[in-house]
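S.K.: could you look at this predicted model? Sequence included:
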Amino acid sequence: MSMSKIFDLTLIYATIRSATPILFAALCCTITQQADILNIGTEGIMLTSAFVAVLTSVMTGSWLIAILMAIVSGVVMALIMAVANIKYSANICAIGMAINMFALAITKFGIKRFLGTSGTYSGSDIIGIPRIHIAAFDNNIFLNEVLNNWCVTEVFGIIMVVVMWFLLFRTAWGLRVRCVGRFPMAAETAGINVRRLKYQVMIISGVMGGLAGAHLSLGYSKMFAENITNGRGFMGIAAMNFGAQNPILVWVGTLIFGCIDYIGARLQSYGIPSQFILMLPYIFTITVLVLAMWKKSASEARKKSAL
C-alpha cells in the first residue's frame, strides 16, 4: 500500500468527519473555560445525549426531533453541574466526573430497558441525520470527494466555530464572559451578574454537548454503543487547551485529532498492531494536556518573578 493512498483527497473529508464530534465537545468546553469553568463532564453530556438522540429517533422517526431532545438532555445535564457548582459551591471536577459515571450507568441501563439489547444498537429504525448531496459536484473529482455528501451537522459545526468566535470576541456579552473568567471580583464590582453569566455559559455548553452526542450517534455512526464517546469529551478538552480557548484555533486542534484518527485507521493495512493505532489519539491528547499545563506553569512563574 503506497503512502499516496493514505494522503489522498479522501483524507480531507475523512479528517473533518472524524473531527466533528470532537469539535462540538471542544466548543462545549471552550465556552465554559472562558468563564473559568472546566467542564470535565463533557464526556457524560455527550454520552447521554447520544443515547437520547437514538432513542428519540427510533420512537418518533424524526432526526430533527432527536437532535432537539439531545440538546434538551445536554442542557439538563449542564444545568445540574451549574447548580451544584455555582449555587452550592461543589468542586467542578468532582461534579464532572460524577456526571460521566452517571452517564455510563444510565445509558447502559437505558439501552437494555428501552432498546431491548446490550452493548450496541444499530437497528434499521434509527433515522440518521441526512447528508447534503450537490449533483453539480459529481463530475469534479475534488469537489465530489471533498465537499459532497456532508452531514448536516458537519456543516453546522463549522458554522458554530465562527458564531462562537464572534460571540466571545466581538460582542459585549463575550467581553463580560472573558472578564468573569479572568477577573471575577473586578467583574462583580463593575456590576456584572457573575452567577447569571455562568448559568448562561453552562446552558450554551449543554447545547454544544447535546449536538456532539446527537451527531456522534445519528450522523457519524448511526448507532448507539455503550461508551460510544470513547474519550472524545476529553479530546475536546485537549483541543480546547491546544487552541487556547479560541474557537478557530480549537477547530484546528480538532482537525489534527481527526487526521490522526483517519491515518491511524489506514495504517492498519501496513500490519501495525491495532492496539498501537488506537493509542494514537490518546497519546496526542496527553501530550497536548501536558504541554498546556507546562505553558500555564511557565506563565505563572513569569508573573511571580515580575512581582
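M.R.: Received the coordinates, thanks. Residues are numbered from 1 along each chain as shown.
S.K.: C-alpha from now on. contacts and neighbour counts both.
M.R.: Will do.
S.K.: for stretch 271-280, which residues meet the burial criterion?
M.R.: residue 277 (16 or more other Cα atoms under 10 Å).
S.K.: buried residues of stretch 98-116, list them for me.
M.R.: Under the neighbour-count criterion of 16+ other Cα under 10 Å, stretch 98-116 has 98, 99, 100, 103, 104, 107, 108, 110, 111, 115 buried.
S.K.: closest one of these to residue 283?
M.R.: Closest to residue 283 out of those is residue 100 (21.1 Å), distances taken as Cα to Cα.
S.K.: from residue 212, how far off is the closest one?
M.R.: Counting by Cα to Cα, to the nearest Å, the gap from residue 100 to residue 212 is 15 Å.
S.K.: same deal with residue 75?
M.R.: For residue 75, the distance to residue 212 - Cα to Cα - is 12 Å.
S.K.: more neighbours, these two?
M.R.: Legend: neighbour count by other Cα atoms under 10 Å for residue 75 and residue 212, higher for residue 212 (38 against 23).
S.K.: comparison target below:
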Amino acid sequence: MNGFWSVIFSAGFVATIIRVTTPIIFASMACLIAKKAGVRNITIEGTMLVSALAGVVASAYLKNVWLAVLIGMLAGVGIGLFLGYFHIIMDTDIWLTGIAINLIANGGTVFAMFAITGDKGSTASLASLTVPNINIPIIKDIPILGEILSGHSFFTYLAFISVIIMYVLLYKTPLGLRIRAVGEYSMAAESVGENSNRIKLIALALSGMFASFGGMFMSMSYASRFVRDMMAGRGFIGIAAESMGGGHPFGAAFAAAIFGVADALANVLQSFSIPSELLLMIPYLATIVGLVLYSIRRQEAEKKRIQKMRQSNTVKEG
C-alpha cells in the first residue's frame, strides 16, 4: 500500500495524467465545436481511428513526420465533411450516419491495415515515424516541475493550447459568433444573411481536425504504431467530457482531466494484484459516474431556475 501512495504522489504520475488526458481533450474539443454549430458529432472515435492509421502509414512511406501529420489531419477533416454532406446536404439522420461511420472506420482500418501489412493486429512491420517530444528550456532542468511539464509529445502541448484556441475561436472571433448563432437558432442566423449549412460544414471540418490530432497522438506518440481498436473508447469519453463541461472549452478540458486521472490510476494499478478486467473498467465507470453527477447537477440547476421564475412571476402578479 505504501508503494501505491508513493506512486500516486510522484511527479511521474502527474506526468502520466497529462499524457493520457491528451486524446480526451482533443476528442472533447472536436465534439464541442460541432455541438456549438448545432450538430452532434458522434464520429469522433471513428475519426480518431482513421487518422491514426493514415498518419502511421503516411509516415512510413513518405519518411516525413510532419507531412504525415498533415495527411492524418486531412483524413479527419474529410470524415467531418463526409458526415456533414450526408446529414446537412442529404438530410440523413445524424445518429444513424454517425454510427455507420464509426462502424465503417472500425472495420475499414483493420481491412486497410491487413491490405498494407498483411497483419490484422498492428502495423508493427511498418517503419513508421513518431512525433518528437519537446524539452522545454530552463523548465526541463527544474526538479519535479521539469519531470511533470517537460518532455511531452508535441501533441500533448497542442492539446492544452487547443483549449485556449477553442475559447478564442468561439467567443472572440466573427466565425465563432456565427457558429454559436447557427447552433442556437439557425433560422435567425439565416435571416441576417448567414449560410447555416456552410457554417455547420466548417464546424464539422474543424471537429474532424481536432479528432485527428487525438488519433495521431495515440499512434505516433503514445505508441509508435497503429493497433487495432487502439482508441478504446476515448472518442466517446471525450463526448462525455464535453457534456460534463457544460459546453465550455475550459469545462470540457477539466472534465477530460478527471477522466485522465481515472485512466492513469488504472495504469498504476496494473502493477498490483488486481484483476486486469476490473482495471479496464475504471475509465468507463468514471465516465458513467461523471455523467450521473452532471445530470443531477443540471437537474438541480433547472429546478432552481424554474423556482426563481415562479417567484418572479408571483412578485409581478402581487
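M.R.: Noted; the coordinates are in hand. These numbers come from a predicted model, not from an experiment.
S.K.: which residue lines up with residue 51 of structure 1 in structure 2?
M.R.: Here residue 51 of structure 1 is matched to residue 53 in structure 2, going by TM-score structural alignment.
S.K.: same question, residue 149 of structure 1
M.R.: Match for residue 149 of structure 1 (TM-score structural alignment): residue 151.
S.K.: which residue is the nearest non-sequential neighbour of its match?
M.R.: residue 135 (4.5 Å; Cα to Cα, 6 or more residues apart in numbering).
S.K.: next, count neighbours for the aligned partner of that neighbour in structure 1.
M.R.: In structure 1, residue 135 of structure 2 lines up with residue 133, judged by TM-score structural alignment. As a burial measure, residue 133 of structure 1 scores 14 neighbours (other Cα under 10 Å).
S.K.: could you list every residue that touches residue 133 of structure 1?
M.R.: 148, 149, 150 (Cα atoms under 8 Å, 6 or more residues apart in numbering).
S.K.: if we go to structure 2, which of the residues you listed are intact?
M.R.: Using both residues aligned by TM-score structural alignment, their matches' Cα atoms under 8 Å, structure 2 keeps these contacts from the contacts of residue 133 of structure 1: 148, 149, 150.
S.K.: which residue packs closest to the match of residue 51 of structure 1, ignoring adjacent ones?
M.R.: residue 226 (5.8 Å).
S.K.: and that neighbour? What does it align with in structure 1?
M.R.: In structure 1, residue 226 of structure 2 lands on residue 224 (TM-score structural alignment).
S.K.: now that match: how far from residue 264 of structure 1?
M.R.: Applying Cα to Cα to residue 224 of structure 1 and residue 264 of structure 1 gives a distance of 23 Å.
S.K.: list the helices and strands the longest helix along structure 1 packs on?
M.R.: Ordering each helix of structure 1 by length in residues (DSSP state H) puts helix 274-306 first. For helix 274-306 of structure 1, the packing partners by 3 or more Cα pairs under 8 Å, 6 or more residues apart in numbering; DSSP states H and E come out as helix 232-242, helix 247-267.
S.K.: tilt between it and helix 247-267?
M.R.: If you take axes from the mean of the first three to the mean of the last three Cα atoms, to 10 degrees, helix 274-306 of structure 1 sits at 150 degrees to helix 247-267.
S.K.: ok, and for helix 274-306 of structure 1, which residues are buried?
M.R.: Buried, per 16+ other Cα under 10 Å, within helix 274-306 of structure 1: 277, 281, 282, 284, 285, 288, 289, 292.
S.K.: next one: the last one from residue 299 of structure 1, what distance?
M.R.: If you measure residue 292 of structure 1 against residue 299 of structure 1 using Cα to Cα, the figure is 11 Å.
S.K.: likewise for the fourth one?
M.R.: Taking Cα to Cα as the criterion, residue 284 of structure 1 is separated from residue 299 of structure 1 by 22 Å.
S.K.: the helices in the stretch 51-200 of structure 1, which residues?
M.R.: Remark: helices assigned in the stretch 51-200 of structure 1 by DSSP state H, counting those that start in this stretch are 63-82, 92-114, 141-147, 152-169, 172-182, 184-189, 194-214.
S.K.: how big is the offset of the fourth one relative to structure 2?
M.R.: What it means is helix 152-169 of structure 1. In the superposition against structure 2, helix 152-169 of structure 1 averages 0.9 Å from its aligned positions (mean Cα distance after the TM-score superposition for structure 1).
S.K.: okay, residue 224 and residue 264 of structure 1: which has more neighbours?
M.R.: Taking other Cα under 10 Å, residue 224 of structure 1 and residue 264 do not tie; residue 224 has more neighbours (26 against 20).
S.K.: contacts for stretch 196-210 of structure 2?
M.R.: Under Cα under 8 Å, 6+ apart, the answer for stretch 196-210 of structure 2 is 26-27, 29-34, 37-39, 41, 44, 47, 73-74, 76-81, 83-85, 88-89, 178-179, 182, 186, 189-190.
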